[in-house]
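Undergrad: one predicted model, sequence on top.
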Amino acid sequence: MIQTIADSSQYPFEWIDVTDPDDEELKQIREKHGLHESSIKDWLQPDHLPKYEDVGSYVFIIFRIHSDKVGTEADTVAELTNKLAIFMTKEFVITMHKKEWGAPEVILEQQVDQHSCEDTIQLVNEIIKSCIATYEAPSLKLTKDIEFYEENMFLKTRKASLLKGLYYLRRRVEVTRRILMLSHEIVDKMDVPGHSNTYTRDTRDLYVKLHNIYDTLFENMNHLVMVYFSISSQRTNEIVRVLTVFSVFFMPLTFIVGIYGMNFDFMPELRLKWGYPGVMILMGAITFGIYVWFKRRGWL
């Protein structure tokens, strides 16, 4: 679907928004506006990463918008984000995307109609700012998810699904952080000398803020995974320690039982009247002695 958001008869530029075009619509747009075939091929790739390219007659930008709804096991670029292609000249801006995108009407009402966009560069800056802003809400959600896993890890009994959830959470943070890192060049190109103003600096500030947030989330996730394995190792050591204590108690008792379990005919203690009670008392004394020793050493 091809929609004209801003017409050149009313505004200093023309803004055309294209949603999930078919082959005929793509051909029409490419021929009418002189778009290079390689740019269209890049847009058609579902998992293409952010890029900024000066084709000559126009500037071609691919930006990734964070998806509104993300599954709990989503961990790829295509699953976490939607692709937006921007074609920019001095006369027009074309935005192309596969899924519905509600930002054009908001930008038109709040920025273009308020005369905050005097040329296409400022318009594209607002579009990119709107795209970057989509990463803010997911960062808050990721922060809450990390806090949830921290609480379950330290305060509650760990479940088998905890490690799986940590994996997918770390993957979401890592992929989103990588997309933001690759978007750095686009933000830089919007805030170059000659075009830098309050609006482009706002975009840069928002980008830097979210970049730092996702860097922190990534560090927290790595730390959380390390803590998970440390706790697992600690609890394993605790189990081994308890089993070792039990084995130390039973080791001398097993030795005594083994001695008197041998089938020799001439063992001297076999005919003693008080042999059995004596051995039982000896075993009890050994057990008590080991307990006292462990207690004094602080092992119990």
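TA: The structure has been received and is ready for your questions.
Undergrad: use CA for all of it now, contacts and neighbours both
TA: OK.
Undergrad: run the chain-centre distance for stretch 269-286.
TA: Chain-centre distance of stretch 269-286: 66 Å, with CA atoms, centre = their mean, to the nearest Å.
Undergrad: mind listing residues that contact that stretch?
TA: Stretch 269-286 is contacted from outside by 252, 253, 256, using CA atoms under 8 Å, 6 or more residues apart in numbering.
Undergrad: in the residues you listed, which residue is surrounded by the most others?
TA: residue 253 (19 neighbours; other CA atoms under 10 Å).
Undergrad: could you confirm that one falls within a helix?
TA: Yes. Under DSSP: H, G, I helix; E, B strand; the rest coil, residue 253 sits within a helix.
Undergrad: can you map out the strands along the stretch 101-250 of the chain?
TA: Along the stretch 101-250 of the chain, counting by DSSP state E, counting those that start in this stretch, no stretch forms strands.
Undergrad: residues touching residue 91, list them.
TA: Residue 91 neighbours (CA under 8 Å, 6+ apart): 12, 13, 14, 120.
Undergrad: in addition, the following structure is provided for comparison:
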Amino acid sequence: MARFLKKNDMTAGKPPGSLIFIGQQKTDEPSLRIIDYDEETLRDEVVPEAAALSPCLGSKTTSWLNLDGLHVPEVMERVGQAFSISPLILEDIVNTGHRPKMDEYPDMLFITLKMLSINPTHDRIISEQLSCVLTGRCLITFQEQPGDVFEPVRDRIRHQSGRLRRRGPDYLLYALLDCVFENYLKVIEIMGERIEAFDEEVLDDPSPELLEEINLYRREMAFVRRAVRPAREIALKLARTESELVAEEITPYLRDLTDMAEQTTEAVETYREMLNDHLNSYNMAMANRLNDVMKFLTIFATIFIPLSFLAGVYGMNFEFMPELKLRHGYFVLLGIMGAVVAAMLFYFKKRKWI
């Protein structure tokens, strides 16, 4: 399946709001987990049915519902019905190739973006779509598979550390987005260490394997850029939102999030420029190497031109040639050839051609 654009053939001709999963199934069964908390109480459990989530709507506590697995339409419909989520939002959620964006509604805030990770060999970026729906006292997150970068947030909720347990779901949304952007920086940093190491290798050993690796990192950085740039737009839009679902008290935190988004975008652009510079340096190094080879071959051929001339002259089969009867003519000719070679090398050296 294409990484930059996923086919939407299955949705062709379907009415808006059709729940058709687009992407690669990454888990067998969907899993619903709810974390309900305030300053004094905490409930953290996996619930079997979406119907059990309805009491969260009228609760004064903060509720965080997370759904892992987007490929079962019935589960998506039940969650949507429980929280009155528009079918158009659900349609965007199950389309894992959707461009990151943020939509505001009178009673709801919808955000979808990409979470990034890097494989153990540090040469390929793995992407997973994260969708967030903020409504009332609830934050609902949708992920493609179990496992994410939010464990520090869960630990803070469990241990009552900081202000998270005293704030509402809007602050929880900020905390999750903060984890996503911090992970962006972590992935870029890991890639950046290798990209910066290309500097010396391009000059010392511009091998075909190095060129292949540079092109690989160029593709991966383009993939990261495709996720990071619209995520930055989301952070900027969220910081300027006038939605009643986002309290004014967390505005400073959202501005800090935009700073991190700007830093992430700048890091991506910096490393993309470095990779382009590495590619240009590689091409220049290979051109210089080719020039050195051609210069050597040219000098070698130039030296042998007069030697070939002398050998050709005395290799002719004329009977009456004055020098043919010389007792030491062979050694004299070799001496002349040696003198010609020495004179040419001296001239090339003086002109700094070698």
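TA: Ah, there it is. Here the structure is a predicted model, which is why all the values come from computation and not from measurement.
Undergrad: circling back: which of the contacts of residue 91 of the first structure fall in strands?
TA: Applying DSSP state E to these, the entries found in strands are residue 14.
Undergrad: going along the chain, name the helices of the first structure.
TA: For the first structure, the helices defined by DSSP state H occupy 23-33, 37-44, 77-80, 103-107, 120-133, 136-155, 160-182, 184-190, 198-260, 275-297.
Undergrad: corresponding residues in the second structure for the fifth one?
TA: Translated: helix 120-133 of the first structure. On the second structure, the counterpart of helix 120-133 of the first structure by TM-score structural alignment is residues 169-182.
Undergrad: if you count neighbours, what's buried in the matching stretch?
TA: Across stretch 169-182 of the second structure, burial judged by 16 or more other CA atoms under 10 Å covers 169-182.
Undergrad: including distance to residue 284 of the second structure, could these go into JSON lines?
TA: Below are these laid out as JSON lines (distance: CA to CA, whole Å):
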{"residue": "169", "distance to residue 284 of the second structure": "54"}
{"residue": "170", "distance to residue 284 of the second structure": "52"}
{"residue": "171", "distance to residue 284 of the second structure": "51"}
{"residue": "172", "distance to residue 284 of the second structure": "51"}
{"residue": "173", "distance to residue 284 of the second structure": "48"}
{"residue": "174", "distance to residue 284 of the second structure": "46"}
{"residue": "175", "distance to residue 284 of the second structure": "46"}
{"residue": "176", "distance to residue 284 of the second structure": "45"}
{"residue": "177", "distance to residue 284 of the second structure": "42"}
{"residue": "178", "distance to residue 284 of the second structure": "41"}
{"residue": "179", "distance to residue 284 of the second structure": "41"}
{"residue": "180", "distance to residue 284 of the second structure": "39"}
{"residue": "181", "distance to residue 284 of the second structure": "36"}
{"residue": "182", "distance to residue 284 of the second structure": "36"}
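Undergrad: how far away is the corresponding residue of the second structure for residue 27 of the first structure from residue 84 of the second structure?
TA: Aligning on TM-score structural alignment places residue 27 of the first structure opposite residue 77 in the second structure. Noted for residue 77 of the second structure: a distance of 10 Å to residue 84 of the second structure, by CA to CA, to the nearest Å.
Undergrad: the two - which one has more neighbours?
TA: Taking other CA under 10 Å, residue 77 of the second structure and residue 84 do not tie; residue 77 has more neighbours (17 against 13).
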